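Q: next one to model:
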Amino acid sequence: MSQTATASKASTVEALRKRTYNIRRHALRMGEVQGQGYVGQALGIADVLAVSYFHALKIDPKNPEWEERDRFLLSIGHYAIALYAALIEAGVISEDEIEDYGSDDSILPMSGMAAYTPGMEITGGSLGHGLGIGVGMALGLKRKQSTSRIFNLLSDGELNEGSTWEAVASAAHWKLDNLIAIVDVNDQQADDKSSMVLNYEPIADKWTAFGWETYRVDGNDLEAVLEAFDSALASNSDKPRVIICDTLMGCGVPFLERRDKTHFIRVDENEWSLALKELDDVYGIQSGEK
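A: Got it, this is the predicted structure:
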C-alpha cells in the first residue's frame, strides 16, 4: 500500500472512530433518560453502525425515503436505541429527540417501529423476520434494475429461527448480490447465552455452505470492520454477502465491559454519569471538547 493510500485509510479510520464515540454517547444519553435500554448491545455494535452509515450506505439524511437510497434493516427491534444513535449522528433525526426517548408520542419508541421513526425501514419484531423482508426488498430492487443495496442487521439469537435459514437459502437461490447481512455475535439472548440455547457454530461455514460470500471479523476492531465492508462491497461475485461480527456488549465503557453479561445489562441511576465519563476517557475526550 502506498504512503498516500495508507494516510487516506488512517484518516478514514480516525473519522469513523469519532463517529463511534458519538454513537456510543448518544445511546448512553438515551439510556439515562429512561434509566434503562439495551445499551449493552448499542455499545457493542457501534463500530459496525459507524462503518455502515458513514462509509458504506448511500443515503440522503434530508430525505430518508429517497428512492435511490440503500436500505438498512434492523431485524433486531430491541436494538432500536443503537440505530437511533446512528440516525442522530447521521443527521436523519435531531439530537434534540434524545430527551424524549421512550416517552409517550416520541418518535423514538424503545422498540423500533417503522411508522414512528424516520430512517427506520422495518418494524423489527418478532425476531427472525428481518432477513426474509430483506430478501424480498433485494429481489424487488433487482427487478426494478436499481443499484441500491439492502443491509440487514440480525443477531446470533435469530439464527435459532427457521425463517432466517429459509431466507438465507432464498437469497443464494436468487443470487442477491445486492444483499449484505450483518450478524451481531455477542452470545446473548433473553433465555441464556446464545451458544447454550442452540449452538450456532461453525457459523461461517454454515453461511458459506448455503452459498453466501462470508466474512468474519472482530466487530469492535474498527479497521477490520472497514476492510470487511470494503471487500463485500467491491466483490464481483453474484452471491449475497454476510459479515459476521463478534462483539462485546458494553464495549467502550470498561465497567460495563466487565459486568456479567446478560441480555439486558442493568445500569444504576448513579452509573450513567460514570459510563459517560469512562467513555470520554477511553476516547481521550476532555471536558468541553464534545
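
Q: alpha carbons only for contacts and neighbour counts from here, please
A: Noted.

Q: grab the nearest non-local neighbour of the residue most central in space within the chain.
A: By CA atoms, centre = their mean, the mean C-alpha position of the chain lies nearest to L49, the distance being 4.5 Å. In this structure, L49 finds its nearest non-sequential neighbour in A86, 6.4 Å apart by CA to CA, 6 or more residues apart in numbering.

Q: now the element after the strand or helix carrying the one you found, going C-ward?
A: Taking DSSP states H and E as the definition, A86 sits inside helix 80-90. The first helix or strand that comes after helix 80-90 along the chain, using DSSP H and E, is helix 130-143.

Q: which is the next helix or strand following that next one?
A: Of the helices and strands lying after helix 130-143 in sequence (DSSP H and E), the nearest is strand 150-155.

Q: would you do the same for the sequence below? I want to compare the two.
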Amino acid sequence: MLSDARINELKRFAGEIRMETLKAISHVPSGHLGGALSMAEVLSVLYGEQLKCDPENPKWEDRDWLVLSKGHCGPGLYAALALKGFFPMEMLETLNKPHTDLPSHADRNHTPGIDMCTGSLGQGASTAAGVAMGMKMDGNPNYTYLILGDGELDEGQVWEMALFANTKHLDNLIAFVDYNKLQIDGRTDNDDVCNLGDIAAKFASFGWYAQTVNGHEVAEINEAIENAKKNTGCPSVIVLDTIKGYGWSKTAGQVGSHSRGVSPEDLAEALAEIQAAMPPEGK
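A: Next comes the predicted model:
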C-alpha cells in the first residue's frame, strides 16, 4: 500500500506530465491532447512506481515493456519519458516538427524509451501480446504493459488478441483501457459510434482477470496493478474510468479535445489550473 506522501508524489508527477504535454502541444498548431491528458495518472504510476526501466539504458534487456497502442497520444508518454530522464526536457519543444524524434505517433526508431511503433489502432494490442509471448518463451520474468483507447476497442484485432492472450496464458501481460468515453466521432458509452457496454465483463468473458478503477486515482491504479501481478494463468486488464481532457476545465469531457491547439492564453490558464490542483511539494 502506498503511503500518503508517496500518493502525493505520484499525483504531482501526473500533474507535471499534463503540464509538459500541454507545453509541447503549444509549439505546434494542434496535437492529440484529450487522450494524452486522460492517461496521465496511469503513466505516473507506471513510471513512478511499477515499471522496471533504466533511462540511462532504454534498451536494457531486463526492462518491462510498455506498448502505447493508442499511439497518437504519444505527447503524454513523451512528457513522462522526458520527466523520467530518457531525453532532455527541451526536446519536447520539437513535437511533430520536421525531422523531430518526437513524431505524432509513437515510434521506437526515433524516441528513447519507446518500445513499439504504434498508432494504427488495434495493432499495438497484437504486438504487446507477441512481446509477452516472447518473454514467456525466453523465461523472462518481466511484464508487458499495454495501454488501449476505448474507441480502439471497436477494432476486431483487439478481441483476436484477447482470445490469443488467454489461450497462451499470458499472465505477464497487463492491459489498461483508457475509458474516457469519447472517440473522435462521438461517445463510446452510447450509440454515437459503438456502445462498448461493460468493458471489464467483455474481457472477463474472454478469460481475462478484469478490474475497473478510477483512472484518476493513483492509489487505486497502483493497487490494481499489484492485484494483477498476483494473478496467474491468464492476462489482466484494468479498465481506467477517466475523463477525456482531464485536468483542464476547457477540455475535460469535451469531444473537441481529441485534437486541438493550445494558444499562449490557453497554456497559461491550463498550467495555472493544473498547478493549483496538485498537492504541495513535500506533503
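
Q: just to revisit the earlier point, what do we get in the second structure for the residue nearest to L49 of the first structure?
A: Matched by TM-score structural alignment, A86 of the first structure corresponds to A80 in the second structure.

Q: how about the residue nearest to the centre of the first structure, what's its match in the second structure?
A: For L49 of the first structure, the residue aligned by TM-score structural alignment is L43.

Q: verify the contact between that match and L77 for me.
A: Yes - here L43 of the second structure reaches L77: they are 7.1 Å apart, a contact under CA atoms under 8 Å.

Q: what's the separation between L141 of the first structure and I243 of the first structure?
A: 21 Å (CA to CA, to the nearest Å).

Q: of these two, who's got more company?
A: Taking neighbours as other CA atoms under 10 Å, L141 of the first structure and I243 compare with I243 leading, 23 against 18.

Q: which bit of the second structure covers the helix or strand encompassing the more buried one?
A: Secondary structure from DSSP H and E places I243 of the first structure in strand 241-246. On the second structure, the counterpart of strand 241-246 of the first structure by TM-score structural alignment is residues 236-241.

Q: mean deviation, the matching stretch versus the first structure?
A: Averaged over the aligned pairs, stretch 236-241 of the second structure sits 0.6 Å from the first structure after superposition, using mean CA distance after the TM-score superposition for the first structure.

Q: only the buried residues of that stretch, if you could.
A: The neighbour-count check on stretch 236-241 of the second structure (16 or more other CA atoms under 10 Å) flags S236, V237, I238, V239, L240, D241 as buried.

Q: H72 of the second structure against G34, yeah?
A: No - in this structure H72 of the second structure lies outside contact range of G34 using CA under 8 Å: 10.6 Å.

Q: and these two? Which one has more around it.
A: A direct count of neighbours by other CA under 10 Å for H72 of the second structure and G34 places G34 higher, at 29 against 23.

Q: quick one: map the more buried one onto the first structure.
A: Using TM-score structural alignment, G34 of the second structure sits opposite G40 in the first structure.

Q: now for the closest residue to Y38 of the first structure other than its chain neighbours: which residues touch it?
A: Distances taken as CA to CA, 6+ apart put F264 closest to Y38 of the first structure, at 6.0 Å, once the chain neighbours are dropped. Counting by CA atoms under 8 Å, 6 or more residues apart in numbering, F264 of the first structure touches G37, Y38, G40, A190.

Q: just checking, F264 of the first structure is part of a helix?
A: No - applying DSSP: H, G, I helix; E, B strand; the rest coil, one finds F264 of the first structure to be coil, outside a helix.

Q: follow-up on the earlier one: can you match the contacts of F264 of the first structure up with the second structure and say which hold?
A: Contacts conserved in the second structure for these, counting by both residues aligned by TM-score structural alignment, their matches' CA atoms under 8 Å: G37, Y38, G40.

Q: okay, and the common contacts of L43 and L77 of the second structure?
A: With CA under 8 Å, 6+ apart, L43 of the second structure and L77 have no common neighbours.

Q: quick one on the thing from earlier: okay, the kept ones among the contacts of F264 of the first structure in CSV with distance to K175 of the first structure next?
A: Putting these into CSV (distance: CA to CA, whole Å) gives the following:
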residue, distance to K175 of the first structure
G37, 37
Y38, 34
G40, 35
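
Q: just the ones of the residues you listed in helices?
A: Counting by DSSP state H, these place G40 in helices.

Q: and of the kept ones among the contacts of F264 of the first structure, the nearest to E67 of the first structure?
A: Closest approach between these and E67 of the first structure, by CA to CA: Y38, at 31.0 Å.

Q: follow-up on the earlier one: give me every residue that touches the residue nearest to the centre of the first structure.
A: T20, L83, A86.

Q: can you check A10 of the first structure too?
A: Per CA under 8 Å, 6+ apart, neighbours of A10 of the first structure: none.

Q: that one should be in a helix, yeah?
A: Yes - counting by three-state DSSP, A10 of the first structure is part of a helix.

Q: which residue in the second structure aligns with it?
A: Using TM-score structural alignment, A10 of the first structure sits opposite D4 in the second structure.
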